[in-house]
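Below are the sequence and a predicted model; questions follow.
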Amino acid sequence: MTTTSERLGLTPSQTVGPYLSIGLTWEDGPYVVPEDTPGSILVTGRVYDGQGQLVTDGLVETWQADPDGRFAHADDPRGAVESQLPGFRGFGRCNTDADGSFRIVTVKPGPLPTPDGDTEAPHLNVSVFARGLLDRVVTRLYFPDEAEANAADPVLNAVDPDRRATLIAEATPDGYHLEIRLQGENETVFFDV
């Protein structure tokens, strides 16, 4: 008797893709806040693989505090607090498109206290899912107009000074832009979480 796998052959194993567009997207994904929210900003970027090629089938997620530096989540050590900003979700998700780019509509988060009394600079937590990855990679986006806060940020200070620039976005007319390089020259700093 011939089994199905003998008849059809084995299915090749998959990493994260191509199922991102089937199971992980939703219509409001790139909107951490509604587009017409006062003070909203556009966070854009592109994702590159280890050969410098654009990743056109990836997914970028962001998670962040609200403008007051609070999370409506049980992991906030000060207690979960609903944001006073109407429509704020704290979470965004966007597929990369044909030119490897992503777009998230959000607001700038506030600074965060650390358990030992320090302060983290305003930042977005960023996860990237892409072909060739068995699990997501996690990084941060820091804001270039927060130089003083960035200089005191304990996480950013733990990064080799020569690589910190990979975490600091560039200002654009309507927000901020971050290039994410998964490997190779100018590889983005990723965190083991």
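Everything's here; your move.

For the rest of this, base every contact and every neighbour count on C-alpha atoms.
OK.

Mind telling me what element residue 92 is part of?
Residue 92 belongs to strand 91-95 when elements are defined using DSSP states H and E.

residues contacting the spatially most central residue of the chain?
Residue closest to the average C-alpha location in the chain (CA atoms, centre = their mean): residue 126, at 1.9 Å. Listed by CA atoms under 8 Å, 6 or more residues apart in numbering, the contact partners of residue 126 are 60-63, 138-141.

same question, residue 170
Residues near residue 170 by CA under 8 Å, 6+ apart: 143-144, 176-178.

and with 6 Å instead?
If you count contacts by CA atoms under 6 Å, 6 or more residues apart in numbering, residue 170 has them with 176-177.

Kindly report the same for residue 65.
Applying CA under 6 Å, 6+ apart, we find residue 65 in contact with 71, 109.

so is it in a helix, a strand, or just coil?
coil (DSSP: H, G, I helix; E, B strand; the rest coil).

where's residue 39 relative to residue 33, distance?
Here residue 39 is placed at a distance of 10 Å from residue 33 (CA to CA, to the nearest Å).

Below is structure B, check it against A:
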Amino acid sequence: MSTPSQTVGPFLSIGLPWPDGPTVVPVGTEGAIMITGTVYDGAGAPVPDAMIETWQADPDGRFAHPDSPERTDFRGFGRCPTDTDGAYWILTLPPGALPGQAPHIDVSVFARGLLNRVVTRIYFSSTVDDPVLAGVPADRRHTIIATPVQDGYRFDIRLQGPEETVFFDV
């Protein structure tokens, strides 16, 4: 007998967030950038109970992973629930390039109505040489490129619809 599938939310906010989850680096860290955005559903309404997770290399392209040959103490992992307006924020350092890849931040989105998380990337420029970005149709690339704003970058996530964010099958 198999167990039926169940959607992610709405109770993920009970145990998954932690107080400094959105601050990958402490406030006041030199060179830190703020990434802000809103998660929208297919009708264009904000999603007030989603969870955003980020994973990235440090500015030198290194990870805080035991198997990494050049391990760093940089946490590289952030987690932020959306607020009642669907907004989230992550304070981090700009990621460094990885071998054969442009600087980027990996993003997972958990939200009500999703059977599984969806995964995307944040890129900071459309003029980068990256095989993953190059594999995205040119007319959809803008959905995974952060927009510079006065205090950092903006990266909105659209779960469905004509401007749906590009998600990857991982």
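Right, received. Where do you want to start? Fair warning: this is a prediction, and the values are worked out from it, not measured in the lab.

More neighbours: residue 39 and residue 33 of the first structure, which one.
Per other CA atoms under 10 Å, whichever of residue 39 of the first structure and residue 33 has more neighbours is residue 33, with 23 against 10.

Need the counterpart of the more buried one in the second structure.
Taking TM-score structural alignment for the superposition, residue 33 of the first structure sits opposite residue 25 in the second structure.

OK, contacts around its match?
Applying CA under 6 Å, 6+ apart to residue 25 of the second structure gives the contacts residue 92.

Using the three-state scheme, assign it.
What three-state DSSP gives for residue 25 of the second structure is coil.

In contact with residue 110 of the second structure, which residues are there?
50-51, 117.

Checking these against the first structure: which ones persist?
By both residues aligned by TM-score structural alignment, their matches' CA atoms under 6 Å, the contacts of residue 110 of the second structure still in contact after alignment to the first structure are 50-51, 117.

With distance to residue 18 of the second structure, neighbour count and secondary structure as new columns, can those be given to me in JSON lines?
Below are those laid out as JSON lines (distance: CA to CA, whole Å; neighbours: other CA atoms under 10 Å; DSSP: H, G, I helix; E, B strand; the rest coil):
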{"residue": "50", "distance to residue 18 of the second structure": "15", "neighbour count": "27", "secondary structure": "coil"}
{"residue": "51", "distance to residue 18 of the second structure": "12", "neighbour count": "26", "secondary structure": "strand"}
{"residue": "117", "distance to residue 18 of the second structure": "19", "neighbour count": "16", "secondary structure": "coil"}
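
Identify each of the helices in the first structure and give its residue range.
When assigned using DSSP state H, the helices of the first structure occupy the ranges 4-8, 20-23, 147-152, 154-157.

Can you add distance to residue 172 of the first structure and mean neighbour count and give those helices back as JSON lines?
Converted to JSON lines, the helices of the first structure look like this (distance: least, CA to CA, whole Å; neighbours: other CA atoms under 10 Å):
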{"stretch": "helix 4-8", "distance to residue 172 of the first structure": "52", "mean neighbour count": "9"}
{"stretch": "helix 20-23", "distance to residue 172 of the first structure": "28", "mean neighbour count": "12"}
{"stretch": "helix 147-152", "distance to residue 172 of the first structure": "16", "mean neighbour count": "15"}
{"stretch": "helix 154-157", "distance to residue 172 of the first structure": "22", "mean neighbour count": "15"}
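
Distance to residue 107 of the first structure added to the ones you listed, as CSV?
Formatted as CSV, the helices of the first structure follow (distance: least, CA to CA, whole Å):
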stretch, distance to residue 107 of the first structure
helix 4-8, 51
helix 20-23, 25
helix 147-152, 17
helix 154-157, 21
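
and of those, who's closest to residue 14 of the first structure?
helix 20-23 (11.7 Å; CA to CA).

Residue 179 of the first structure pairs with which position in the second structure?
Alignment note (TM-score structural alignment): residue 179 of the first structure maps to residue 156 of the second structure.

list the contacts for that match?
37-39.

Let's see that with 10 Å instead.
Residues near residue 156 of the second structure by CA atoms under 10 Å, 6 or more residues apart in numbering: 35-40, 86-88, 143-147, 164-165.

ranking the residues you listed by neighbours, who comes first?
Ranked by neighbour count (other CA under 10 Å), the contacts of residue 156 of the second structure have residue 39 at the top, with 26 neighbours.

Wait, that residue touches residue 89, no?
No: at 11.0 Å, residue 39 of the second structure does not count as touching residue 89 under the criterion of CA atoms under 10 Å.
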